[in-house]
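Peer 1: here is a sequence with its predicted model. Questions after.
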Amino acid sequence: MSNTTAPRRTSTRSLHKGQQTRATILEAALGLAAHVGLEGLSIGAIAEVTGMSKSGVFAHFGSREELQISVIREYHAKFEEEVFFPAIREPRGLARLNALFEHWMKRVSVEIDSGCIYISGAVEFDDRPGPVRDALADMVRSWQLALERAIRLAVETGELRADTDPAQFLFEVHGLILATHHDARFLRNPGAIDRARRGFARIVQDHLASPAAPSPVRA
């Protein structure tokens, strides 16, 4: 029996080690991309950062393009973990919508120093068709759809006005995030995050179904 099970155990250990190595490479690539962009990623650069050989990195990511797409997916997974999943534990309506925005702002406050791959990637690939752009656009759209659904649910619960346009609401909120990154990260203007919170509170206030509805996120 030992002769038949030993190869399986070895195979399982090898698979686990391979997964750990891939995770290590992805973590390093994610950190590098946050500072130099997706275009700054290469098999050679990751090999240097991780202390691995180029062939070792290549064995996990067969091309630079595959590496870039994997980093986009990893970034999205972390974004969901920090922003989306904690918020959906809140009741449907304004509580969930407020939580989504507040968790998003917490992440933005960290990315003032590290950078946002959604935003930097959009600048790099906005006019460059291909799999990397498609992967990035898909991730951004999936997040926007989740936020738009939260807005629709707040309308369905009666907390936001029935004539609220979820797409317009989403557009204005997303604009706050882009402006916050620009002012806080590029211009280094203090108070950008507080201004974004006040802006969000104003958007919510403009769409409240009645004055008695729960107050939005703190200004």
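Peer 2: Received, thanks.
Peer 1: rest of the way, CA atoms for contacts and neighbours
Peer 2: OK.
Peer 1: so how far is stretch 14-25 off the chain centroid?
Peer 2: Counting by CA atoms, centre = their mean, to the nearest Å, stretch 14-25 is centred 23 Å from the centre of its parent chain.
Peer 1: buried stuff in it?
Peer 2: 21, 22, 25 (16 or more other CA atoms under 10 Å).
Peer 1: one more: stretch 171-180?
Peer 2: Buried residues in stretch 171-180 (16+ other CA under 10 Å): 173, 174, 176, 177, 179, 180.
Peer 1: wait, the third one touches residue 198, no?
Peer 2: No - between residue 176 and residue 198 there is no contact, the gap being 9.9 Å when judged by CA atoms under 8 Å.
Peer 1: what's the burial count for residue 150?
Peer 2: By the criterion of other CA atoms under 10 Å, residue 150 has 24 neighbours.
Peer 1: just give the nearest non-adjacent residue to it, would you?
Peer 2: residue 97 (5.6 Å; CA to CA, 6 or more residues apart in numbering).
Peer 1: spell out which helix or strand contains the one you found, please.
Peer 2: helix 94-114 (DSSP states H and E).
Peer 1: what about that helix, distance to the chain center?
Peer 2: So, by CA atoms, centre = their mean, the centroid of helix 94-114 is 10 Å from its chain's centroid.
Peer 1: nearest residue to the middle of the protein?
Peer 2: For the chain, residue 79 is the residue whose C-alpha lies nearest the centre (CA atoms, centre = their mean; 3.6 Å).
Peer 1: ok, second structure coming up, stack it against the first:
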Amino acid sequence: MADTDPAVIDGRRVRGDASRRAVLRRATDLVSVEGLDGLSIGRLAVESGHSKSSIAGLFQNKEGLQLATVAAGRSIFVDVVVEPARQHERGLPRLVALMRNLIDYSRDRVFAGGCFFAAVSADYDSKPGPVRDAVRAAMHDWYGYVAAQVRAAVDAGRLDLDDDGVELLAFSLPALYEQANARSLLWGSDRPYLLAQRAMRDLLMGAGADESALQALDG
């Protein structure tokens, strides 16, 4: 009878959700350091202190765990990088905030191994299947969001670019960040982030941005 009590069922659900979140947070950290391909139920059981059976009950199999980890990494990225930028006006102000948040997200090691999606993209960019599709969808949405802010800045008269220029700037800004993330991890230095910020600032000024709008990217 107690097993059918709604309060008992809700309590179990809350505990199950909390356990799932904790396991996935450990999984995202692990993947950022070691890559997604090596993530398994057994490996995560050792790292998280949970039993293999409990993790298998949450995710069913390795692919289910990998897909859930990608979704968790995406959610954290949105919370840290995208949502705070939405407090700023669409276009140039939001674009600058996105770039600054992006730099801070990697430099502050929100994930132990730097950028989560840099790690998973390297693992799965050439491996067809549901996991690659999930990674590609996340990256497609991110790059598309950056491009939308560049376009909005042009439409508002804050940047002076033709269609090719919009595409090039939307490609170049995240590329600078990705290179800074990789070099910082390799060399254990903050210097690549400072160089990326300067390069982003120069690109935006070259595209017609007012210097006063770029203060968040000052070194």
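Peer 2: Cool, the structure landed. Source: prediction; values computed, not measured.
Peer 1: on that earlier part again, tell me the secondary structure at the residue nearest to the centre of the first structure.
Peer 2: helix (DSSP: H, G, I helix; E, B strand; the rest coil).
Peer 1: that one maps to what in the second structure?
Peer 2: Correspondence of residue 79 of the first structure to the second structure, assessed by TM-score structural alignment: residue 77.
Peer 1: now for the longest helix along the second structure, which elements pack on it?
Peer 2: The longest helix of the second structure (DSSP state H) is helix 6-34. Using 3 or more CA pairs under 8 Å, 6 or more residues apart in numbering; DSSP states H and E, the elements in contact with helix 6-34 of the second structure are helix 41-48, helix 62-77, helix 116-124.
Peer 1: so which of those helices comes closest to residue 153 of the second structure?
Peer 2: Minimum separation from residue 153 of the second structure across these (CA to CA) falls at helix 62-77, 23.0 Å.
Peer 1: what's the average per-residue distance for the closest one once overlaid on the first structure?
Peer 2: Here the mean offset of helix 62-77 of the second structure against the first structure after fitting is 0.8 Å, by mean CA distance after the TM-score superposition for the first structure.
Peer 1: that helix to helix 6-34, inter-axis angle?
Peer 2: Helix 62-77 of the second structure and helix 6-34 are oriented at 90 degrees to each other (axes from the mean of the first three to the mean of the last three CA atoms, to 10 degrees).
Peer 1: by contact count, what packs against the following helix or strand past helix 62-77 of the second structure?
Peer 2: Note on helix 62-77 of the second structure: by DSSP H and E, the next helix or strand toward the C-terminus is helix 83-85. Where contact means 3+ CA pairs under 8 Å, 6+ apart, helix 83-85 of the second structure is packed against helix 92-107.
Peer 1: with the first structure superposed, average distance for the helix it packs on?
Peer 2: Helix 92-107 of the second structure sits 0.8 Å off on average (mean CA distance after the TM-score superposition for the first structure).
Peer 1: what residues sit buried inside that helix?
Peer 2: 92-103, 105-107.
Peer 1: which bit of the first structure covers it?
Peer 2: Going by TM-score structural alignment, helix 92-107 of the second structure lines up with residues 94-109 of the first structure.
Peer 1: counterpart of residue 65 of the first structure in the second structure?
Peer 2: Checking TM-score structural alignment: residue 65 of the first structure goes with residue 63.
Peer 1: and the closest residue to its match other than its chain neighbours, which helix or strand is it part of?
Peer 2: Nearest residue to residue 63 of the second structure, sequence neighbours excluded (CA to CA, 6+ apart): residue 131, at 7.2 Å. If you go by DSSP H and E, residue 131 of the second structure is part of helix 130-155.
Peer 1: that helix packs against which elements?
Peer 2: The contact analysis (3+ CA pairs under 8 Å, 6+ apart) places helix 130-155 of the second structure against helix 62-77, helix 92-107, helix 116-124, helix 163-187.
Peer 1: show me what counts as buried in the next helix-or-strand element following the last one.
Peer 2: I take that to be helix 163-187 of the second structure. Following helix 163-187 of the second structure in sequence order, the next helix or strand is helix 191-206 (DSSP H and E). Using 16+ other CA under 10 Å as the test for burial, helix 191-206 of the second structure gives 192, 193, 196, 197, 198, 199, 200, 201, 202, 204, 205.
Peer 1: what about the closest residue to residue 136 of the first structure other than its chain neighbours, how many residues nearby?
Peer 2: Distances taken as CA to CA, 6+ apart place residue 72 nearest to residue 136 of the first structure, at 6.3 Å, with adjacent residues excluded. Neighbour count for residue 72 of the first structure, taken as other CA under 10 Å: 25.
Peer 1: roughly how far does the residue nearest to the centre of the first structure sit from residue 59 of the first structure?
Peer 2: 27 Å (CA to CA, to the nearest Å).
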